[in-house]
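1. Generate coordinates for the sequence data below:
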Amino acid sequence: MSLSFIDIQAKDNNKVKHLRGLCEQVSYRKKQQQTVLEGVHLIEAYLRTGQPIEAFYLTRQALENPEVQQLLDQNIHAPLYVLTESLYQDVRTLGPGIDIMAIIPTPRSPADINRYSDMLVLENLQDPGNVGTLLRTAAAAGIKQVICSKGTAAIWSPRVLRAGMGAQFSLTIFEHIALETFIPALSLPVYATSSHAQQSLYQLNLQNPCVWLMGNEGQGVSETLMQHAEGIAIPQPGGQESLNVAIAGAICLFEMVRQRLA
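-> Here you go, the predicted model:
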C-alpha cells in the first residue's frame, strides 16, 4: 500500500533536534518521557507488546526494504519521517543495519516492588552492553524484576535497549533505587559474586526466591552492600582473576534455573 511520509533534509529541523535529543540525552528522554528504538527486530519486539509507536524515522533506502514495508503497513497511523542518508547517519547511535528508528513512550515502573519474588539488582553498572545482556539473561531465566541503582546505565537508552534485544519489554524495572536502604530491608537471601568468597555458587540451594546483586564492572559490589549479602565464588579452574559481570550473572542465573528444573 502507499505510505504517506514527510521528507526532512535540514539538520536544524525541529524533528531532527527532537530525535537527536532522545538518542543522546538522558535528561531529555526523562523530560519527554520518550525513547528511541533502532532496527527492525527491536521495533518488532516492542510491537508484540501491543503498545503504540509515536513516530518513525528512516532513510529512503530503508523505506524500500520489504521488512520495513511490512512493519509500516501495520502501523499506518504513526507519523513517518524520511531523512537524508547523511542526516540519519549523523543521528544514529548504533552500527550498520536497516536504517529505521521508532520513538516510543518510556514505560513507567509500577509503584511497588514485590519483595518476595526473585530479583536482579544492578549496582552502578555503567556499560550499556553489560546492562542489556543482564536484562536479556534475567528475562530468559524467568526473573521478572530488575532493580537499578542511580549510577547504573539508563535502562531505556538506545544502546541498552539494543543490547537487551527487547528484554526490557517483558521485565518490571525500577531505576534510581537507593540500594543502601533497599537491600538491608529485604528478607530474601541476597547473593553477590566475589573473588574473595569461600562458598561456591554450586554449594547453594537455589530452589526458593532470592536476590542476585551484581556490582560495578571495576569495583564490584560496594563494601556497604556486601555487608548485607552472602558472598559466593564461581569456580575458575583456569585461574583467571575475575569474570565479566554479565558472564558471571548468566552463570548464576542459569545455575538457579538448572536447580529448579531438576
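
2. From here on, just use CA atoms for contacts and neighbour counts.
-> Noted.

3. Burial check on G218, number of neighbours?
-> By other CA atoms under 10 Å, the residues close to G218 number 10.

4. Following up with a second sequence; could you model it the same way so I can compare the two?
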Amino acid sequence: MKAITSRDNPTVRRLRALAGSARERRKLGQSVLDGAHLITAALDAGWTLRELAISEQGLQSAEIVRLAERCAGTSCEVLRLPDAVLAQISPVDTPAGILASFDLPAEPAPRAFTDSLLVLDGVQDAGNLGAILRTAAAAGIQDALLSPGCAQAWAPRVLRAGMGAHFALRIHERADLAAALAGYPGQVLATALRDDSWDLYELDLRAPVAWLFGAEGQGLSPEALALASRHVRIPMPGRLESLNVGAAVAICLFEQLRQRRDMPTR
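-> From the prediction side, this is the model:
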C-alpha cells in the first residue's frame, strides 16, 4: 500500500479533477467510484480499477480492508491517504473512506436492437439519471440510449445514484436516437400527455418496446417525440398532473414486466 500525504501529489490532483470535472473525465477517459458498495459492484462485475484510495479512517473498516486485499496483486494501485486528503478528493459531502478510479468503457458497438430498451432524451439531473438506470437494470433492461442532452452517465453523482446499475447495462451515450431506432421491430412508446395518448394499462406490452422518456419539466423534444409509434399516459386519478420522470420510468417498465410474467401468450 503506497502512502501519499500531500494534496499536491499528481495522483491526488488527477483524482480530484476526475471527481469534480466532466471535462477532465472526458479528456482522460476516466471516472471515480466513491464508497465500498459501488467498488464491490464494479469488482464483482469484472471491472478493472486503476487506483484504490483509502483514508486512515477507512482502514478501520473490515469491508474496506477486504477490498484492498482483493486488489492486491492486480494492476490496481492501492493508496493510503490522510482523511483530509481523501475528503478533498471525494465527490460527496461525507466521504466513505474509500474511492477508486477506473477507465471509462468503450462505447458499445452499433447494433440492431430487438429487445426492450430505455431511451432518454435530455435527462440532465444526475440523481434522476442514476435512479432511472438503476430501475432499468432492476427491470431487466440491457440497453440504455442517452441523447446528447443527457447528463454524463459516468459522473460520480450518477454512479452513486445508480448503485451499481452501470455495470449491468450497455449505456450508449450521445446517441443519435433516430438512427438507433430506425428499423426497430417493436413499439416505440413515448410518455406524453396528449389527446391521442393511450392508457398505459390498456396496452399489450409483452412484445419488445423502446421506451422514450424526456427531461423533467420540458418532456421529450419534438424530434424525439416524433420517433414514437404511439403516445402513452399513466392514469393519475389524483389531483396532480405529472410524475417525476424516475417514477414514470418505474411504472412503465414494471408494468411491462408484470405483463410478460403474468399474462399468457396468445
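
5. those helices in the second structure, which residues are they?
-> If DSSP state H is used as the criterion, the helices of the second structure fall at 10-20, 22-28, 36-44, 62-71, 83-89, 126-138, 156-162, 177-181, 222-225, 245-262.

6. residues making contact with the longest one?
-> Going back to what we said before, that points to helix 245-262 of the second structure. In this structure, residues lying in contact with helix 245-262 of the second structure by CA atoms under 8 Å, 6 or more residues apart in numbering are 128-129, 131-132, 135-136, 139, 200-201, 204-206, 213-216, 234.

7. can you rerun that using 7 Å?
-> The contact list for helix 245-262 of the second structure, computed with CA atoms under 7 Å, 6 or more residues apart in numbering, reads N128, A131, I132, T135, A139, L205, R206, E216.

8. Please apply the same query to stretch 165-185 of the second structure.
-> 42, 45, 107-108, 113-114, 133-134, 137, 142-148, 227.

9. can you check stretch 35-55 of the first structure too?
-> Surrounding stretch 35-55 of the first structure, the residues in contact under the criterion CA under 7 Å, 6+ apart are 22-23, 29, 68, 78-80, 97-106, 156-158, 162, 165-166, 169.

10. Next, the buried residues of it.
-> 35-43, 45-47, 53, 55 (16 or more other CA atoms under 10 Å).

11. try stretch 52-70 of the first structure
-> Within stretch 52-70 of the first structure, the residues scored as buried using 16+ other CA under 10 Å are I53, A55, F56, Y57, L58, T59, R60, A62, L63, V68, Q69.

12. and it, which stretch of the second structure?
-> With TM-score structural alignment applied, stretch 52-70 of the first structure matches the range 48-66 in the second structure.

13. can you check stretch 138-145 of the first structure too?
-> On the basis of TM-score structural alignment, stretch 138-145 of the first structure is assigned to residues 136-143 in the second structure.

14. And the matching stretch, end to end?
-> Counting by CA to CA, to the nearest Å, you get 9 Å between the two ends of stretch 136-143 of the second structure.

15. Equivalent analysis for stretch 23-43 of the first structure, please.
-> With CA to CA as the measure, the ends of stretch 23-43 of the first structure fall 15 Å from one another.

16. Which part of the second structure matches that stretch?
-> Stretch 23-43 of the first structure covers residues 19-39 of the second structure once aligned (TM-score structural alignment).

17. Run the chain-centre distance for that stretch.
-> Mean C-alpha position of stretch 19-39 of the second structure versus that of the full chain (CA atoms, centre = their mean, to the nearest Å) differs by 13 Å.

18. And stretch 49-67 of the second structure, by the same measure?
-> Taking CA atoms, centre = their mean, one finds stretch 49-67 of the second structure lying 24 Å from the centre of the chain it belongs to.

19. just stretch 116-134 of the first structure next, same as before
-> Using CA atoms, centre = their mean, the distance between the centre of stretch 116-134 of the first structure and that of its chain works out at 8 Å.

20. Brilliant, that's me finished.
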